[in-house]
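> Whatever this is, show me its structure:
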Amino acid sequence: MPQQAWNSRRERQYEHIKKSQEERGTSEDRAEEIAARTVNKNRARAGESERASRTSLRGKSPQERGGHRSGKRLGPGGPTREQLYNEARQRNVHGRSKMTKNELAKALGRT
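Purely as a prediction, here's the structure:
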């Protein structure tokens, strides 16, 4: 999915991120999306794109952030109760419908 506006460095970066995501078990479509978003955000931060959102220019870069917004942790920004409930349903956790968010997290082994 390398784009016309990307230079060879950005194309290499895209391929590297995509390959890395696939090695982690991410589907090919999702890996392509993550790679493209990361490259585009880095381009915006470096001033290589014509337009950039405020969120692209502020805060940490995707590499510095290291997945802090990935929905893997509890607390603010973590998975919602619905996400935890769906995971509990997939794992066939009994009593899940009456559990709170924290109880679901504990039952799933997330603390």
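
> okay, CA-based contacts and neighbour counts for the rest of this
Noted.

> And the helices in the chain?
Ranges of helices in the chain, per DSSP state H, are 8-23, 28-45, 54-57, 62-65, 81-90, 101-107.

> Can you lay out these as JSON lines showing distance to residue 2?
Output for the helices of the chain, formatted as JSON lines (distance: least, CA to CA, whole Å):
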{"stretch": "helix 8-23", "distance to residue 2": "6"}
{"stretch": "helix 28-45", "distance to residue 2": "8"}
{"stretch": "helix 54-57", "distance to residue 2": "19"}
{"stretch": "helix 62-65", "distance to residue 2": "18"}
{"stretch": "helix 81-90", "distance to residue 2": "32"}
{"stretch": "helix 101-107", "distance to residue 2": "38"}
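
> between those, which one is nearest to residue 74?
Of all the helices of the chain, it is helix 101-107 that lies closest to residue 74, at 8.0 Å by CA to CA.

> now the closest one, how far from the centre of its chain.
22 Å (CA atoms, centre = their mean, to the nearest Å).

> who does that helix touch, helix- and strand-wise?
With contacts taken as 3 or more CA pairs under 8 Å, 6 or more residues apart in numbering; DSSP states H and E, helix 101-107 sits against helix 81-90.

> And this one, please, so the two structures can be compared:
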Amino acid sequence: MPKEWTGKQERQYEHIKDSERDRGASAERAKEIAARTVNKNRTRAGQTKTAGKTSMRGKSPQQRGGQRSGRPGPKGLTRDQLYNEARQRNIKGRSSMNKGELAHALGKD
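Prediction:
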């Protein structure tokens, strides 16, 4: 781990690495994912000397993780995530909607 990382960032790295290993990623892939996540968070917090354009815009790794991107199976937000957003926007009839209907009502289809 780089010496610039704080203790909290080192713990975050280890936690992400262990989680990825539990999900079946190889040791090298788990290390890469963990390091990229910690480094992107450091960049967004202004703790690095240089920052790439994509590191500073868009969603943080924590927000993006809920979208289940880059894995087999269903893509996009879960039905519960869509429902919570519909509730925040006060969309009527949301409780009887399925995932596709919620996505359509939110304009995410």
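
> In CSV: the helices of structure 1, plus mean neighbour count and distance to residue 75 of structure 1.
Converted to CSV, these look like this (neighbours: other CA atoms under 10 Å; distance: least, CA to CA, whole Å):
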stretch, mean neighbour count, distance to residue 75 of structure 1
helix 8-23, 16, 25
helix 28-45, 18, 23
helix 54-57, 13, 21
helix 62-65, 11, 17
helix 81-90, 16, 11
helix 101-107, 17, 10
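
> Spatially central residue for structure 1, please.
Centroid-nearest residue in structure 1: residue 70, 4.3 Å away (criterion: CA atoms, centre = their mean).

> What is the equivalent residue in structure 2 for that residue?
Matched to structure 2 by TM-score structural alignment, residue 70 of structure 1 sits across from residue 70.

> Residue 41 of structure 1 versus residue 22 of structure 1, what's the distance?
20 Å (CA to CA, to the nearest Å).

> sorry, that was for residue 106 of structure 1
Relative to residue 41 of structure 1, and taking CA to CA, residue 106 of structure 1 is found at 35 Å.

> what does residue 9 of structure 1 give?
Counting by CA to CA, the gap from residue 9 of structure 1 to residue 41 of structure 1 is 14 Å.

> what's the answer for residue 21 of structure 1, then?
17 Å.

> same check, this time on residue 23 of structure 1
From residue 23 of structure 1 to residue 41 of structure 1 the distance is 22 Å (CA to CA).

> do residue 14 of structure 1 as well
Distance, residue 14 of structure 1 to residue 41 of structure 1, by CA to CA: 12 Å.

> go on, residue 101 of structure 1?
32 Å.

> go on, residue 86 of structure 1?
Distance of residue 86 of structure 1 to residue 41 of structure 1, given as CA to CA: 31 Å.

> cool, residue 60 of structure 1 as well?
11 Å.

> ok, now residue 53 of structure 1?
For residue 53 of structure 1, the distance to residue 41 of structure 1 equals 9 Å [CA to CA].

> Verify the contact between residue 43 of structure 1 and residue 49 for me.
Yes - contact criterion CA atoms under 8 Å: residue 43 of structure 1 and residue 49 qualify, at 5.9 Å.
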